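Colleague: Provide a 3D model corresponding to the input given below.
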Amino acid sequence: MTATTATGTGTAVTLLGPDGVTSTAELRDAPAFTRPAAPLRSRVAYAAAHVIPKPWAENVPGAPADIDWDATLAFRRHVYSWGLGVADAMDTAQRNMGLDAAATRELIARSAADARDAGGSVVAGVNTDHVDNPAIPLDAVIDAYTEQLHFTEDAGAGVVLMASRHLARAAESPADYERVYGRVLAAASAPVVLHWLGPAFDPALAGYFGSGDVAAASETVLRIIEAADGRVSGIKMSLLDADAERSLRARLPEEVRMFTGDDFNYVELIEDDGSGHSDALLGAFAALAPAASAAIQALDRDDTEQYRSILEPTQELSRQVFAAPTFHYKTGVAFLSWLNGHQQSFSMVGGLHSARSLPHLSEIVRLAGDCGALERPGLAAERWTSLLRLNGIVG
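Modeller: Below you'll find the model as predicted:
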């Protein structure tokens, strides 16, 4: 079988089904999106970026991350070139899934410095995960948060105060969350973005903010924001629950932004539904920077029809990338980065590139081809074919 052949309208490629049966599909040509000539106005949008390892290094499970810094920072400049900001050292960068504490600090420092040089906007995750002991008291959680907070501020990055596994383990009530966040926010030198990461992304965070009931937990979030007296600029909500996001969004103070982290429903949440809109802080946008930029440019022109025509076709791809188990979505982000020529090899720190099957990746290829997310379809077809050949699927 010939795996890839040029056609008059695109590139044909072999796909692999879950039953091992192959088929052929066509990858459409990349849309002719244009980079913005001025800053995006109608929405604030951050792409949560991944890290790119050295393909020859010992990036095996349990080993310290050995990162290709040139490629990693070049990817961030790719995002900036489309008018998007970068959210760094977040879960997309394999925080707590291969990115160790030393590599996290180096990533924040390098990314902040590069953003200054490139004129890009960068925020970075602040957590407690440099502490090895999984069970620490609340005062130690506060100290750990504050240590990372000061490091990130000193590096020059904006702060996203991430959900902490240590806090989830130590807290016994909503009041404990209010106490910890109150103390940490009081130590911030500038307003920060809160981060509510649901158990689909990290099962250790079930019941965060003191309750497994989203409505009850939302009340705790609102009390934290109210008590912060202007030190919270926004909240990223990653529960994959559009109704819960809208409900909390409607109750936020006017100066606090809702950043959708809903990679299943971002199209409807970013669009104004008459009651408001969400801004964006999405891992999906790392794989979709050109389309995300073009869609927001359409909103800047008040052209909601074009916004939907650009971004709606990407939603099915994102749902495949973030399919259960959702915390392995990073594999799809790195895979698309490789297909699009942003990294030398399909590899990840911690060996996490093995976390998705070939049929799962095949569906990503198909959907990316359908929605125009392949920036260089010919290269994508060539690389995908090489992976199939390596695994004995094609000759």
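Colleague: from here on, contacts and neighbour counts on C-alpha atoms
Modeller: OK.
Colleague: tell me the contacts of residue 193?
Modeller: 159, 160, 161, 232, 233, 234, 235, 236 (C-alpha atoms under 8 Å, 6 or more residues apart in numbering).
Colleague: Could I get the residues you listed in a markdown table, plus columns for distance to residue 203?
Modeller: As requested, the contacts of residue 193 are exported to a markdown table (distance: C-alpha to C-alpha, whole Å):
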| residue | distance to residue 203 |
| --- | --- |
| 159 | 23 |
| 160 | 20 |
| 161 | 18 |
| 232 | 26 |
| 233 | 27 |
| 234 | 24 |
| 235 | 20 |
| 236 | 18 |
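Colleague: Alongside the first, I'd like the structure of this one:
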Amino acid sequence: MTLRLPDAEGRLRTHEPRTEPLALLPAGPPLTSRTVFAAAHVVADPYADVSPGSPAAVDWDATLAFRRHLWSHGLAVAEAMDTSQRGMGLDWAGAAELIRRSSAEAAATGGRIACGAGTDQLTGPAALADVRAAYEEQLALVEESGAQPVLMASRALARAATGPEDYLDVYGHLLRQSAGPVILHWLGPMFDPALEGYWGSDDPDTATEVFLEVIAARPDKVDGVKISLLDARREVALRRRLPDGVRCYTGDDFGYPELIAGDGHGFSHALLGVFDPLAPLAARAVRALDTGDTGGFRELLDPTVELARHLFRPPTRFYKTGVVLLAWLAGHQEHFAMVGGLQSARSLPHLARAYELADLLGLFPDPERAEARMRTLLALYGVPA
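Modeller: The predicted structure is shown next:
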């Protein structure tokens, strides 16, 4: 059997689906050579009667089951991050409930979890004092839930700040009052255009100096930094300047294999949205690193970069649509619906290519089911069988 898949030029081409998935271990202990977080998506409730602008309706059973899937492979979960559609369908009330539920599940199952703390309860113009108070509210909730905080980049702070000193003041305050080490998150404007000029400058070199000054002021309160700039050269340069004991977590969904493998001067850990669909394969690759087999790690992970670059192609912030498509095709949820209706954010040719690349990698545990579901989606769009 073959599928007829539309390409970017509107032509139909044939694809012969795999019949067997890639052989992967179903589960395993925590990874040892790298700390690896998968930023996880949320599963929408497809039966909820919602409309544009309504609060997100989440299928909690399916959402938590997916986190157990990630933990079963030895990965940590990065919760309530941009992969979960923070600010793109999931509001603060929904994120707070997600943090509570996932943190409780982590405690019950022994999984590691870090949760995003931001300022998205602020929906309009806000003063710096309001931004700081919003951060404090979310930081407190994450810590009370027993999770490690990730201080996310703030749209409200980007609007309110007049220069680097405002970032130094706000982050310095948060680090002083945090109960334990946090992860700092530098999310580039390709992921969120509202974050242009973060750290008080449009010049990346100047912004980097401010970011490093924030860390240097309280390195004891910084477990690590997540760098999501899609610039491997800049990430390597920055990680070489981090204080001892502060980790670099790559958020580079384009160059993660080389950054995680590292060089003679060090390596990056990982906090990646692309590890949501790649979890079993990523875990197997890092286990090769655990034994010192860098070649085996690259052999497994390098072929996934073409899929990652496709999912995260501009406009990059809509990568979540491809991630949820692959979760549906892989059987982790029973529908292709997203909070905020974001399933419509990518074209059918884009989705078809995501399916094809994932199928070629053997990512689907049941290729026949994935083929049937893709055939249903194609038929919905009117593609002839």
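Colleague: hmm, which of the contacts of residue 193 of structure 1 are common to structure 2?
Modeller: Mapped onto structure 2 and checked by both residues aligned by TM-score structural alignment, their matches' C-alpha atoms under 8 Å, the contacts of residue 193 of structure 1 keep the contacts 159, 160, 161, 232, 233, 234, 235, 236.
Colleague: nearest spatial neighbour of the counterpart of residue 75 of structure 1 in structure 2, skipping sequence neighbours?
Modeller: Mapped onto structure 2 by TM-score structural alignment, residue 75 of structure 1 lines up with residue 66. Computed as C-alpha to C-alpha, 6 or more residues apart in numbering, the closest residue to residue 66 of structure 2 that is not its neighbour in sequence is residue 332, at 6.6 Å.
Colleague: Name the SS class of the one you found, please.
Modeller: coil (DSSP: H, G, I helix; E, B strand; the rest coil).
Colleague: returning to that earlier point: which among the kept ones among the contacts of residue 193 of structure 1 gets closest to residue 198 of structure 1?
Modeller: residue 236 (10.9 Å; C-alpha to C-alpha).
Colleague: Residue 214 of structure 2 pairs with which position in structure 1?
Modeller: So, by TM-score structural alignment, residue 214 of structure 2 is matched to residue 224.
Colleague: what about its match, how many neighbours?
Modeller: Counted with other C-alpha atoms under 10 Å, the neighbours of residue 224 of structure 1 add up to 23.
Colleague: again, but for residue 197 of structure 2
Modeller: Residues near residue 197 of structure 2, counting by other C-alpha under 10 Å: 17.
Colleague: next one: residue 37 of structure 1
Modeller: Using other C-alpha under 10 Å, the number of residues around residue 37 of structure 1 comes to 9.
Colleague: now do the one 3 residues further on
Modeller: Neighbours of residue 40 of structure 1 under the rule other C-alpha under 10 Å: 19.
Colleague: Point me to the helix or strand that includes the residue opposite it in structure 2 once aligned.
Modeller: Counting by TM-score structural alignment, residue 40 of structure 1 lines up with residue 31 in structure 2. Residue 31 of structure 2 is part of no helix or strand when elements are defined by DSSP states H and E.
Colleague: what's the closest non-adjacent residue to residue 59 of structure 2?
Modeller: Going by C-alpha to C-alpha, 6+ apart, residue 59 of structure 2 has residue 45 as its nearest residue, at 4.5 Å.
Colleague: how close does the alignment partner in structure 1 of that neighbour sit to residue 70 of structure 1?
Modeller: In structure 1, the residue paired with residue 45 of structure 2 is residue 54, using TM-score structural alignment. For residue 54 of structure 1, the distance to residue 70 of structure 1 equals 10 Å [C-alpha to C-alpha, to the nearest Å].
Colleague: I'm done for today, thanks for sticking with me.
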